[in-house]
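> Next one to model:
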Amino acid sequence: MSAIQGYNPRTGEPFGEPIESTSDAELDAIVAKAVASGWSATTSEQRAEALERVADALDAESELLVSTADSETALGRPRLSGELKRTTNQLRLFASVLREGSYLEATIDTADATTVPPRPELRRILRSIGPVAVFAASNFPFAFSVAGGDTASALAAGSPVIVKAHPSHPRTSHETARIVAATLPEGVFGIVHGLAAGPRLVQHPAVKAVGFTGSTGGGRALFDLATSRPEPIPFYGELGSVNPTVILPGAATEETAAGFAGSLTLGVGQFCTNPGLLFAPASMVEALTAAVDASSGGPMLNERMQQGYRSGVDSLAGSDLVELAATGTDPAQGYSVAPKLFTTELKTFAANLGTLTEEHFGPAAVVVTYTDPEELLAVLPQLPGSLTATVHASAQEHELTGRVGAALQAVAGRLIFNAWPTGVAVAWGMQHGGPWPATTNSLFTSVGATAIRRWLVPVTYQSWPEELLPPELQAGNPLGIPRRFDGVLGTR
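Predicted structure coming up:
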């Protein structure tokens, strides 16, 4: 059986000892332990305390984790240190979500014989869906990987988690999993490695839902496996996104151009929220070109991504649909690439929308130039689904901004004003999702407190004896959580 070898993207040289692929028998044993773990029967407080212990344990070994991840991803120690802290803060956020209690959507309808039809006593709550498979992301070795948001939210929901490690950072994944598994009860958390383990995990009959962050092609293949099972299961995939940005004339400044270049090249463009599609006045191209020309590239996460980026931008440059306007600096080492900026006119873009909205993962963007911003209003609703959509405008353009925002609302999960999409806050109000191909289910988010809803399913207790009800539904509300009682939301 093949092993997974990590590489240093700065040099292309192997890093660390390889990790053995997980056999079918090993995978079955890991899933069996998850089923037997009893994690779904624990209380919210027990799970909250466990998440906090995991966060503390990860923080305690931050030096090892950050050093290992930097060697395998070349993302830099400052970025990775911040990402690890984000990861442990996510775990602590979900501890607070568990204690607050509204995630359960506890609902009580008292019996009423006068309604038509007569209503029995009904008490509804959300419960764990069961064991969950989580696919780690390449570009966030902590926040969207082994102990990332999908894992944190699923564990909070009461779902045991089996992570499919990403081959771009096998040693980082191994060390993170070691810490998490040692902190939680046996079977609650497991990890598998290797290409074959992914499809097998999705098709395992004991796995009840899947979280995925990755490419559109890979995500779609796994989505099809999940939905074609004898027992289809939910597949929550975060896939491709071009994150359109509209710059209105009042905001077409050199400062805005510099901000765009900074967002485009952040992390060598390896963000799911990278602004890959820009609509700007033709007069702004000069400033945008200068900003990207002055920018620098860097090493991508692995050789496959480097080759995919180069192939994509070379193909785009070779077409007659765009012009290459700017090329940043390429360090020319390891898996490095250069930033690229292309331009095209709105008319050409509208006639070739499918081709020109393809995501090129990395620091590349297409600028669509316009002369009259009113012309954008017919084109924007035709864009493919994205995680974000952004508008930059002056204070005198609010009426037009509102109409542009209304046009973008149907194609993006988060609308941003006078800021850049790179960076996703972990909060109750965050929506990190969007229409296909941004995600496979735009009803949900993979970041923020409400991400827990993906791993929960409802159950109603009808006329059930009081002493047999979960405490969240018992008379007097012993836990003091938010509940809807006879249609009124409160703490009754």
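
> going forward, measure contacts and count neighbours with C-alpha atoms only.
OK.

> what's the neighbour count on Asp170?
Asp isn't right for residue 170; it's Pro. The tally of other residues near Pro170 (other Cα atoms under 10 Å) stands at 28.

> what's the spacing between it and Ser296?
As judged by Cα to Cα, to the nearest Å, Pro170 and Ser296 stand 28 Å apart.

> Same question for Thr42.
50 Å.

> okay, these two: which has more neighbours?
Per other Cα under 10 Å, whichever of Thr42 and Ser296 has more neighbours is Ser296, with 20 against 10.

> which residue sits closest to the more buried one, ignoring its sequence neighbours?
Thr329 (4.5 Å; Cα to Cα, 6 or more residues apart in numbering).

> Alongside the first, I'd like the structure of this one:
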Amino acid sequence: MTQDIHGKHLIAGDWISGQGTFRTDPATGDPLEISLGDASVVDRAAKAAEAAFDAYAATTREARAAFLEAIASELEARVDAITPMAMAETGLPEPRIRSVELPRTANQMRLFASHIRQGDFLDMRHDSALPDRQPMPRPDLRVVQRPIGPVAVFGASNFPLAFSTAGGDTAAALAAGCPVVVKAHEAHAGTCELVAEAINAAAEATGMPRGVFNQVHGGSLEVGQALVQHPLIKAVGFTGSYRGGKALFDLCVSRPEPIPFFGEMGSINPMFLLPGAMATRAAAIGEGWAGSLTMGAGQFCTNPGIAVVLDGPEADTFRDAAKAKLEAAGPQTMLTKGIASAYRDGAYALRDSDGVREVVVSEPGERNATPFLFETDAQTFLANEALAEEVFGPTGLIVRAKSPEELATIARGLKGQLTCTLHMDTEDADLTRTLLPILERKAGRILANGFPTGVEVADAMVHGGPFPASTNYGATSVGTLAIRRFLRPVCYQDISEMFLPETA
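Model prediction:
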């Protein structure tokens, strides 16, 4: 990879150099020189977004929909430039970028365009005036959802397109009428620049106000901290680690004016394998689980890291099928050396835990992931909270329970999750009725007879969950419901329709 990008910040349509540079650490090719961000760059970007807010918030739904569709087209027009850059920076294979992530990112923009044209997101309610009502008249009341202000977006390391510069948080904020300031991810800074160029071109082509989209590079913790603490930023969208997300969340709530922090921070995504399903297809479930664990080197926030089973011969069959498939899996390149190091630490911590038995052990490289598989009993799992912590990579833990009651105890002890999965057959109906009300309090998405890796972009999708999976259990970062995060209700009392927002 050669330096064929300029490595600058994008602020109000202009490319701005920083004070110094940092070097990227790509999976292949030469590193890039990228402009350092600092508090002054963040200040310029936030002020540019605020300067654009009034004009952008006043645009029609049709104008914003056209902008989103233009972004999709500009991304597709740049696929031949974006694909090799993203591959070099992340180590992800070409089909993942060209045929999966870029189309998903473009289609997500088009989904939001279609959604705001329909107008349902406004949740408009109108109580007509009752001037003759006794004992006192009622005023005319109209409530409309309105954009909240400039939004900061932190892209994820594991999705250089779909959860990054033009990802779901950016799409939702722009659809809502909120200008955006994106903090580009250092792991794929070159890809972020190419995507920012596409968004900027779409903004110019559709006549959007300068500053509707801005992107700053990092290089230090200062940039993220300055962004979430800037008084002009009114909400934050974040996808990343619990440690990073919790630190930013704490900064948001400790501001003089606290703001919402919509953080999606991952989970262990437990699967519960019920006896009827295990009696007929334990081996198939084991093979499918191993495939899900190793997909994308296990670098998905929906990776199903825990499988809870009833002890017995079917559990052995499940374990052996997963073991065979994991042992046949080769090493996979991880997104960054830091992620690979954290993966090794997490897998080795499981290996060295009391009461945990090795099933598959391996030796990951400096930037490669190789699979691990462990098993333990329910009492050990329940007694050691560390066993329920996410290991970001292709590692699985089988938890053997002695009874259906112990399955339910494990379910009740779970922290918040993005997903929970039930593998079940017809004869598992009673146990399903027991577990389902427990799991719906634990997760944002509950699956039957599948694997949670892969998040459909659709109206009904929920990608979020109770803390610590996310910081706001009432929100989602995927699907059209995500737009509600960046809107607030405004009630207009006895205001003439001629003065109401166009969206009303």
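
> Can you pull the TM-score for these?
The pair, once superposed, lands on a TM-score of 0.92 when counted by TM-score structural alignment, normalised by the length of structure 1; 467 aligned residues with a Cα RMSD of 1.6 Å.

> what sits against the residue nearest to Ser296 of structure 1?
293-297, 338-339 (Cα atoms under 8 Å, 6 or more residues apart in numbering).

> Can you get me a residue count around the residue mapped onto Asp352 of structure 2 from structure 1?
Aligned counterpart of Asp352 of structure 2 in structure 1: Gly318 (TM-score structural alignment). Counted with other Cα under 10 Å, residues neighbouring Gly318 of structure 1 total 12.

> Next: Leu58 of structure 1.
Quick note: Leu58 of structure 1 (other Cα under 10 Å) scores 24 neighbours.

> Could you check which residue of structure 2 pairs with it?
Match for Leu58 of structure 1 (TM-score structural alignment): Leu75.

> now do Leu201 of structure 1
So, by TM-score structural alignment, Leu201 of structure 1 is matched to Leu227.

> Next, find the distance separating its match from Val478 of structure 2.
Applying Cα to Cα, the value for Leu227 of structure 2 to Val478 of structure 2 is 23 Å.

> more crowded one of these two?
Leu227 (29 against 26).

> what's the closest non-adjacent residue to the more buried one?
Using Cα to Cα, 6+ apart and skipping the chain neighbours, the partner closest in space to Leu227 of structure 2 is Val42 (6.0 Å).

> ok, back up a step: quick one: which of the contacts of Thr329 of structure 1 sit in strands?
Judged by DSSP state E, the subset of those located in strands is empty.

> Specify which member of those is nearest to Leu264 of structure 1.
Pro339 (8.2 Å; Cα to Cα).

> Now do the strands in the stretch 1-150 of structure 2.
Counting by DSSP state E, counting those that start in this stretch, the segments of the stretch 1-150 of structure 2 that form strands are 9-11, 14-16, 21-23, 33-35, 125-127, 141-147.

> Save those as a markdown table, and put in mean neighbour count and distance to Glu94 of structure 2 too.
Converted to a markdown table, the strands of the stretch 1-150 of structure 2 look like this (neighbours: other Cα atoms under 10 Å; distance: least, Cα to Cα, whole Å):
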| stretch | mean neighbour count | distance to Glu94 of structure 2 |
| --- | --- | --- |
| strand 9-11 | 26 | 27 |
| strand 14-16 | 15 | 29 |
| strand 21-23 | 17 | 24 |
| strand 33-35 | 22 | 24 |
| strand 125-127 | 12 | 47 |
| strand 141-147 | 20 | 37 |
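
> Reformat those as a markdown table; add distance to Pro394 of structure 2.
Output for these, formatted as a markdown table (distance: least, Cα to Cα, whole Å):
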| stretch | distance to Pro394 of structure 2 |
| --- | --- |
| strand 9-11 | 35 |
| strand 14-16 | 39 |
| strand 21-23 | 28 |
| strand 33-35 | 31 |
| strand 125-127 | 48 |
| strand 141-147 | 40 |
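
> Which one, of those, ends up nearest to Gly416 of structure 2?
Nearest of the strands of the stretch 1-150 of structure 2 (Cα to Cα): strand 141-147, 28.8 Å.

> How about residues contacting the closest one?
57, 121-129, 176-178, 486-494, 504.

> quick one: the strands in the stretch 151-300 of structure 1?
Applying DSSP E, counting those that start in this stretch to the stretch 151-300 of structure 1 gives strands spanning 161-164, 189-192, 209-213, 235-238, 244-247, 277-281, 298-299.

> Those: which one's closest to Met430 of structure 1?
strand 235-238 (14.8 Å).

> Can you state the residues of structure 2 onto which the closest one aligns?
The aligned range for strand 235-238 of structure 1 is 261-264, by TM-score structural alignment.

> what's the answer for stretch 86-97 of structure 1, then?
Using TM-score structural alignment, stretch 86-97 of structure 1 pairs with 104-115 in structure 2.

> try stretch 134-148 of structure 1
The aligned range for stretch 134-148 of structure 1 is 153-167, by TM-score structural alignment.
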